[in-house]
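**Q** Predicted model and sequence below, questions to follow.
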Amino acid sequence: MNYQIIPPPPQLAQHVRFFWVLESEAPYIHRSLACGCPELIFHYKGTFDEVTDPDNREKSFVSGIHGQSQKFRRFITTQGFGIFGVYLYPFAIPHFLSLPADALSNEMPDLDTLLGSEGRILEEKIMLASNNYSRVTLLANFLENRLRKTQPERSYITSLVQDIIHSKGDMRVQQLAQDSCLSVRQFERKFKEYSGFSPKLFSRIVRFQSTLDEYDAKDKTLTQIAYHCGYYDQSHFIRDFKEFSGYHPKVYFDKKAEGTEWRDA
């Protein structure tokens, strides 16, 4: 299995976290975990089905957006595959698509639904590209053109969403509302528009995601991981981890969970 990260050009760094590629010649079961950031995804080789229950599968899109999510989902393919994607900050949704971020929370619309003919043309270009660096150039140019059309302004809320991500969810929501000079209700409404979730839920998801960075921390106990990532006790950590991944963290950190092969690539 090949997993590769490609940094964005400087002009997109405020909206794009990174481009990524995942390729394999073998069948694969993937589990997407709760995440505060959306992804624009293109399956340029092979297709996946979403496993909605043990007896039911639904065809996933060829290209589309996996919105920021508070739940895990399972996908399966019986063939080799190639996926190209871009990992975005959540406020990239209103900036690139002129939609509130929460319109795509827990959703997976295909590119045709989102962008019509413009999306179909982009999909065709990505599919026909000769390599993944060409795909990065194509998608970066597309996103830059979208920004020129929408001309978004940097705001306190977008900066705040970014700060919460980089602080791994370790920020006090009440204090943030006061600093914004907005009422708590106004602040939460505006925050949801640019992050997809309430400040409290978004911070919980970001904190959970920070624990995944400890995947290879063989010398740490679950308690040490919990405290290091800002949880006040191990039971709180276990409860959140099970809610957002479907696994007890011991199963995950013992490398017995499905869909983690890309982390070992």
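**A** Sure thing, it's come through.
**Q** CA atoms for contacts and neighbours, from now on please.
**A** Will do.
**Q** The stretch 51-200 of the chain: strands as residue ranges?
**A** Secondary structure of the stretch 51-200 of the chain by DSSP state E, counting those that start in this stretch: the strands cover 56-59, 63-66, 73-77, 81-88.
**Q** Any chance of those strands in a markdown table with mean neighbour count and distance to L212 as columns?
**A** Formatted as a markdown table, the strands of the stretch 51-200 of the chain follow (neighbours: other C-alpha atoms under 10 Å; distance: least, C-alpha to C-alpha, whole Å):
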| stretch | mean neighbour count | distance to L212 |
| --- | --- | --- |
| strand 56-59 | 12 | 27 |
| strand 63-66 | 23 | 19 |
| strand 73-77 | 18 | 16 |
| strand 81-88 | 21 | 16 |
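**Q** out of those strands, which comes closest to P152?
**A** Across the strands of the stretch 51-200 of the chain, P152 has its closest neighbour in strand 81-88 (15.2 Å, C-alpha to C-alpha).
**Q** that older thread, go through the strands of the stretch 51-200 of the chain and name the closest to R17.
**A** Of all these, it is strand 81-88 that lies closest to R17, at 5.4 Å by C-alpha to C-alpha.
**Q** next, the one to line up against it:
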Amino acid sequence: MSVRGRIDNFTIHFQPSGFNRLFGIPMTELTDAAYDASAVIGPEIPRLEHELGDTPGFAERIQLVEERLIRMLGRHGTVDPVAIAANSLFASNGIHRVSSLATDAGLSPRQFERRFLAQVGVPPKLYARIVRFNAALDHKLRLPSRAWSRIANDHDFYDQMHLVHDCRAFTGESPSRFLAHLERVPEFHTFFATENHPRQK
């Protein structure tokens, strides 16, 4: 398929357990896989796609999706303590101790990990590593002149090699090579963007 002309698109970034809370699907069923949205969520997706196609303005399309999601969120009750813990882990750039989060949630470590897996899709310690790596990468994208060693220190890696190890584990490449790929496709930067500021040392 060949597409020409201007294409407008946007992505939806859910909170760590947001997709599970909205749709009730165990995230372990979706982790490391790609699905057509309608196969996962159901007939609501084709209807929404049709409405988006009939909505002329880009801002209006975003508003349409936001209103639909907010309406769905209103059907749910209080936020689960594991969801609160996952949000805290994200807000801390992956620095919070998982054991203390389990205690704060009033759960044993095993209970916490089981519920975290269902709501987020990966174990809490792995999620913390992913969040920390994303924050470090976002930091480097915003401040390209900052040395990788400083980035590693700012985000509580043991040293630069620890950051390199995690980068290879998640991307299969060194930080510099992976960053070079991202620089060629700046639209992908949003996938690593975070509103959290790193802890300066």
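**A** That came through, no problem. Just so it is clear, the model here is predicted, and its values are computed rather than measured.
**Q** ok so, going back, would you turn the strands of the stretch 51-200 of structure 1 into CSV with distance to T221 of structure 1?
**A** As requested, the strands of the stretch 51-200 of structure 1 are exported to CSV (distance: least, C-alpha to C-alpha, whole Å):
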stretch, distance to T221 of structure 1
strand 56-59, 37
strand 63-66, 32
strand 73-77, 27
strand 81-88, 30
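**Q** For D179 of structure 1, find the nearest of those.
**A** Closest to D179 of structure 1 of the strands of the stretch 51-200 of structure 1 is strand 81-88 (C-alpha to C-alpha; 25.5 Å).
**Q** now that closest one, how far from the chain's geometric center?
**A** Strand 81-88 of structure 1 has its C-alpha centroid displaced from the chain centroid by 11 Å (C-alpha atoms, centre = their mean, to the nearest Å).
**Q** cool, and stretch 82-100 of structure 1?
**A** Centre to centre, stretch against its chain (C-alpha atoms, centre = their mean), the figure for stretch 82-100 of structure 1 is 9 Å.
**Q** In structure 2, point out the residues matching that stretch.
**A** Using TM-score structural alignment, the residues of structure 2 aligned to stretch 82-100 of structure 1 are 8-26.
**Q** Show me what counts as buried in the longest helix anywhere in structure 2.
**A** Among the segments of structure 2 that qualify as a helix by DSSP state H, the longest is helix 124-142. Going by neighbour count (16 or more other C-alpha atoms under 10 Å), the buried part of helix 124-142 of structure 2 is 124-125, 127-141.
**Q** thinking again about what came up before, which residues are contacting the match of stretch 82-100 of structure 1?
**A** Residues lying outside stretch 8-26 of structure 2 but in contact with it, judged by C-alpha atoms under 8 Å, 6 or more residues apart in numbering, are 27, 41, 58, 62, 69, 72-73, 76, 83, 86-87, 90, 118-121.
**Q** swap the cut-off to 10 Å and go again
**A** Contacts with stretch 8-26 of structure 2, where a contact means C-alpha atoms under 10 Å, 6 or more residues apart in numbering, come from 27, 40-41, 58, 61-62, 65-66, 69-70, 72-77, 79-80, 82-90, 115-121, 127, 190-191.
**Q** Which part of structure 1 matches stretch 160-169 of structure 2?
**A** For stretch 160-169 of structure 2, the matching stretch in structure 1 spans residues 234-243, with TM-score structural alignment as the criterion.
**Q** quick one: that stretch to structure 2 mean distance?
**A** For stretch 234-243 of structure 1, the mean deviation from structure 2 after alignment is 1.1 Å (mean C-alpha distance after the TM-score superposition for structure 1).
**Q** excluding its backbone neighbours, what's nearest the equivalent of E49 of structure 2 over in structure 1?
**A** Aligning on TM-score structural alignment places E49 of structure 2 opposite E123 in structure 1. Closest residue to E123 of structure 1 apart from its sequence neighbours, by C-alpha to C-alpha, 6 or more residues apart in numbering: S63 at 6.7 Å.
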